[in-house]
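S.K.: Could you look at this predicted model? Sequence included:
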Amino acid sequence: MSRPQLAEARRVRAVELFEEGASNAEIARAVGVCSESVRRWRRVWEEEGASALRRRAATGRPPKLDDDQVETVRAALERGARAHGFEADLWTLERVGVVVDRVTGVSLSRASVWRLLTGRLGWSLQRPERRAREREESEIARWIAHEWPRIKKGR
């Protein structure tokens, strides 16, 4: 359940409790909000009715990608960057933008790509570890145990 849906469900439950005659404190405990929210909801409910506490349609510019397109992008990105012709299997905002354009025909700015990834897809920033492939843990441990104390003592 999304955050707006959860908030609406709380308000709907509060209305049911208003109609049963529950106190603001009881309702606040039951739906998990502060009593000030319940007082505000009760005022709206008394003045405008239960429908005034329903979720309203989002205002502002509609998103460039609909939900089906977002799922198409998710599937394309999960195949990996190499599957889309990139040398390394690493995603950058520019690369994601190219893939979005290829699979949906919609061109997004870097900021919009970031919002798509972190908001609608729920992904987070991941940075690759900067480590040599030839790294030998046993040699590093030996150096720290033997060489580093010798070097430090020489100061």
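M.R.: That came in fine, so what should we check first?
S.K.: hey, let's count contacts and neighbours off CA atoms from now on
M.R.: OK.
S.K.: Scan this protein for its longest helix.
M.R.: Scanning the chain for the longest helix, with DSSP state H as the assignment, gives helix 3-20.
S.K.: and the next element down the chain from that one?
M.R.: Scanning forward in sequence from helix 3-20 by DSSP states H and E, the next helix or strand is helix 24-31.
S.K.: could you give the angle of that following helix to helix 3-20?
M.R.: Helix 24-31 and helix 3-20 are oriented at 140 degrees to each other (axes from the mean of the first three to the mean of the last three CA atoms, to 10 degrees).
S.K.: Who are the packing partners of helix 24-31?
M.R.: helix 3-20, helix 35-48 (3 or more CA pairs under 8 Å, 6 or more residues apart in numbering; DSSP states H and E).
S.K.: Throw these into a markdown table and include distance to G97 and mean neighbour count, thanks.
M.R.: Formatted as a markdown table, those follow (distance: least, CA to CA, whole Å; neighbours: other CA atoms under 10 Å):
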| stretch | distance to G97 | mean neighbour count |
| --- | --- | --- |
| helix 3-20 | 27 | 16 |
| helix 35-48 | 41 | 15 |
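S.K.: put this beside the first:
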Amino acid sequence: MFEDEAGFTMTPPTARTWSRRGHTPVITVRGRSRRRLSIAALACYKAGERSRLIYRPRPDTRRDGRKSFAWTDYRDLLQAAHQQLGGPLVVVWDNLNTHLTSGMRAFIAEQDWLTVFQLPAYAPDLNPVEGIWSALRGGRLANTAFTDPAHLIRTVRRGLREIQYRSDIIDGCLTGTRLRPATIPP
């Protein structure tokens, strides 16, 4: 199982545009928004079963002012995945400071159903969830100017739901890392 977090803003990623030859294309975006949606996702692989994607969105409208996930949010995501998948978890994740907090380390140490491996520093090419974010940005989110935060959230959730039902996309993201389920730590 691989984990990663991504942030999406109201400013649209541009996939393609065009203009007449000799004219620079200009993309008009209505205002500049600091609204943000953070998402943590787990790409789940188990031999003999279809790949799965488990995710949790977190809008930036938290009372504590925090714009990204706290270690407790990751803890809750791992507990939900454990309940949903019904077995022990082996998680491979990056060196995000939230993953390395003392609270998270203590939580991991207390769980007999959870084993965690850290990816090397600066190795996003080894994390298949990076491919999920790329597929999302290049698909449903491409060339979309969001009208309000609710529109952003709806569009991201719809895109992730489409990916959830397409295990071939999730498998392709694993293949893109050149890892195979057999090479994932036991």
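M.R.: Happy to help now that I have it. Remember, predicted model here, so these are calculated numbers, not experimental data.
S.K.: now what about the TM-score between them?
M.R.: The TM-score (TM-score structural alignment, normalised by the length of the first structure) is 0.24; 59 aligned residues with a CA RMSD of 4.7 Å.
S.K.: just to revisit the earlier point, determine which of the helices and strands packed on helix 24-31 of the first structure approaches S112 of the first structure most closely.
M.R.: For these, distance to S112 of the first structure was read as CA to CA. The smallest value, 21.3 Å, belongs to helix 3-20.
S.K.: now the strands: where do they sit in the second structure?
M.R.: 2-9, 36-44, 52-59, 89-93, 114-118 (DSSP state E).
S.K.: winner for burial among those strands?
M.R.: strand 36-44 (a mean of 22; mean count of other CA atoms under 10 Å).
S.K.: So which of the helices and strands packed on helix 24-31 of the first structure is nearest R142 of the first structure?
M.R.: That would be helix 3-20 among these, by CA to CA, at 52.1 Å.
S.K.: just checking, what packs against the helix or strand harbouring R102 of the first structure?
M.R.: Using DSSP H and E, R102 of the first structure maps to helix 93-104. Here helix 93-104 of the first structure touches helix 67-78, helix 110-115, going by 3+ CA pairs under 8 Å, 6+ apart.
S.K.: buried set for the shortest one?
M.R.: If I follow you right, that is helix 110-115 of the first structure. For helix 110-115 of the first structure, the neighbour count (16 or more other CA atoms under 10 Å) marks S112, V113, W114 as buried.
S.K.: In stretch 153-168 of the second structure, which of the residues would be classed as buried?
M.R.: So, applying 16+ other CA under 10 Å, buried residues of stretch 153-168 of the second structure: I153, T155, V156, R157, G159, L160, I163, Q164, S167.
S.K.: Closest to Q84 of the second structure out of the residues you listed?
M.R.: Q164 (14.2 Å).
S.K.: Could you pull up the residues touching the closest one?
M.R.: R52, L53, I54, I170 (CA atoms under 8 Å, 6 or more residues apart in numbering).
S.K.: Would you mind giving the residues you listed as TSV with distance to Q79 of the second structure added?
M.R.: Formatted as TSV, these follow (distance: CA to CA, whole Å):
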residue	distance to Q79 of the second structure
R52	16
L53	15
I54	12
I170	21
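S.K.: what's the distance between V113 of the first structure and I140 of the first structure?
M.R.: Counting by CA to CA, to the nearest Å, the separation of V113 of the first structure from I140 of the first structure is 40 Å.
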